[in-house]
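heads up, no residue letters with this:
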């Protein structure tokens, strides 16, 4: 699947249609920026920790920048908004910039605030230099992009529409694949894992707030120390996992987002009576088709 940029942008902007102030800020910011290399997402889900989530009004993933539009009713929620912002910054290490729209504000002042953010975005792009990767819908979700790059890194916000596309980044040559995991063809003891990080039929998989641990619970029973040790010492057990979590994409599609490489933490597993996977790397190596 591939997004057409025009359709993508129209669908992002349409998400603010019923919010007048937010719609004005988002559409003006997009048009004033006038840069098709910069991707944006409206109504971006962000973890606040403790299982809580927030929606930020506009997000620029290449810059790790969130824009919040403080409409008049926010004047009654200043302290709550401050706590919400601190949660987001502490969890993601992203930057948040705000547009303050108070009762009686003139449009010229709103525009000045928007221009200030536009200047920041342009300067940030220049500052990043070669580290800035322009938005290209054809390459963004392509297996070949990451094979040629030689690695996948969490900071690049990599996600695929299909499990098979992720699998084929690691030397496989599948035409289709729908299972929740695939054995890595090159790196021994490693599983390519595509978990739902929420409750499902048999297991509840939960990602810690900092993204460094995955807790894999069996819904029917707790795992005992003996079961954990027996299973982890089995010859067929794969103790390393390259994780692509099932998520909802920016346009509501099911996608598989790279979360890093994890290894079984036996001690934490025993303590929590479930399998606990600890992140050991934000980057993994990709491979060409092993049959080539």
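Arrived safely, thanks for sending. As the structure is a computational prediction, the values presented were derived from the model and not from experiment.

drop to CA atoms for contacts and neighbour counts, all remaining ones
Noted.

the residue nearest to residue 134 when sequence neighbours are not counted: neighbour count?
Once flanking residues are discounted, residue 134 sits nearest to residue 37: 4.5 Å by CA to CA, 6 or more residues apart in numbering. Using other CA atoms under 10 Å, residue 37 has 14 neighbouring residues.

got the residue ranges for the helices in the stretch 51-200 of the chain?
Using DSSP state H, counting those that start in this stretch, the helices of the stretch 51-200 of the chain run over residues 78-92, 107-128, 137-140, 143-149, 163-167.

second structure for comparison follows:
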């Protein structure tokens, strides 16, 4: 990554994402400046679906079971919350697009806190008390960096998303274990040998002989029970991200895709012949559209729920080579 691009990333993370939150902005900038390590990656307002070990107390909620962490350092898996004396209205701060941000890397770490106000009040502490907390936090972070470097026997290095994509292109392998944000289906297709789409590819599926590349839009079940969909198609993924459930958009599609009437007690039919290389649409750390590789999924079976077709895909692999995707049958 060029220094100019890295500088822009850091500038936006330290300013744009904390706009209108004066104390939070002050604390985060102080912490990052005092650490003084350009190889430490920084993410502000990170959206997560917490796993065990995450204290969600006072985290900002942005949808069903999704929260924001004020400051996160992904390399050392260290998070910080700035506890001010009030909580802003989420609906006024984050639009509906952030509610759709379901597939984000969850974190499992302790969340440290910096208290802005005096205990039990909304009265800010004095400057020296806040600065002392910041200094103690910086010492802890530097300690975490030293621990990481000793454990990995190397110096900390910020590997940017662009550099990760270059690595994928060189290795010619998609790996679900790597947290890489791809720009969209067009950029994914352009990584494959012999496949070039200079113009924006509009469809969410690209078929090859044995595989299909599939970038579905994940449906969102809101707190009031309603489901937000793309063109009526409902796509859900389980917590382990190894099973996708797809509902066709309406009865017309149900009849078109499958006219099978399952006899009582019989197993529902399987369908399709292609394995699916799945990338799920999501938001990056700035709220921009992108996608992330989830693995190779295989159509497993069809069920019927209240007369509606329900298609089940199971993950069969977390890696796939470029050559395998484009291979002729």
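Nice, I can see it. Predicted, not measured: the structure shown is a model, and the values here were computed from it.

isn't the residue nearest to residue 134 of the first structure right up against residue 137?
No: between residue 37 of the first structure and residue 137 there is no contact under CA atoms under 8 Å: 10.0 Å.

residue 68 of the second structure - nearest residue in space that isn't next to it in sequence?
residue 47 (4.6 Å).

residue in the first structure paired with the one you found?
Under the alignment (TM-score structural alignment), residue 47 of the second structure pairs with residue 45 in the first structure.

so what secondary structure elements neighbour the helix or strand encompassing that match?
Per DSSP states H and E, residue 45 of the first structure falls inside strand 41-49. Other helices and strands packing on strand 41-49 of the first structure, by 3 or more CA pairs under 8 Å, 6 or more residues apart in numbering; DSSP states H and E, are helix 5-14, strand 52-60, helix 78-92.

try it again with 6 Å
If you count contacts as 3 or more CA pairs under 6 Å, 6 or more residues apart in numbering; DSSP states H and E, strand 41-49 of the first structure packs onto strand 52-60.

so which bit of the second structure is the strand it packs on matched to?
Going by TM-score structural alignment: strand 52-60 of the first structure matches residues 65-73.

could you list the buried residues of that stretch?
Using 16 or more other CA atoms under 10 Å as the test for burial, stretch 65-73 of the second structure gives 66, 67, 68, 69, 70, 71, 72, 73.

of those residues, which pair is most distant in space?
66 and 73 (18.5 Å; CA to CA).

any idea how many residues pack against the nearest residue to residue 89 of the first structure once chain neighbours are set aside?
In this structure, residue 89 of the first structure finds its nearest non-sequential neighbour in residue 95, 6.6 Å apart by CA to CA, 6+ apart. Number of residues near residue 95 of the first structure (other CA under 10 Å) recorded here: 14.

swap in residue 195 of the first structure?
22.

my read: it touches residue 245, true?
Yes: using CA atoms under 6 Å, residue 195 of the first structure is in contact with residue 245, at 5.2 Å.

quickly find the element holding residue 230 of the first structure.
helix 225-232.

which outside residues touch that helix?
By CA atoms under 6 Å, 6 or more residues apart in numbering, the residues outside helix 225-232 of the first structure that reach it are residue 270.

buried ones in it, by neighbour count?
For helix 225-232 of the first structure, using 16+ other CA under 10 Å, the buried residues are 225, 228, 232.

ditto for stretch 122-141 of the first structure
Going by 16+ other CA under 10 Å, stretch 122-141 of the first structure has these buried residues: 125, 134, 135, 140, 141.

go through the residues you listed and name the one nearest residue 159 of the first structure.
residue 141 (6.7 Å).

span of stretch 72-84 of the second structure from start to end?
In stretch 72-84 of the second structure, first residue to last residue: 17 Å (CA to CA, to the nearest Å).

likewise stretch 225-245 of the first structure?
Stretch 225-245 of the first structure end-to-end distance (CA to CA) = 27 Å.

off-centre distance for that stretch?
The chain centre lies 25 Å from the centre of stretch 225-245 of the first structure; the measure is CA atoms, centre = their mean, to the nearest Å.

and for stretch 124-131 of the first structure?
That offset, for stretch 124-131 of the first structure, works out to 21 Å (CA atoms, centre = their mean).
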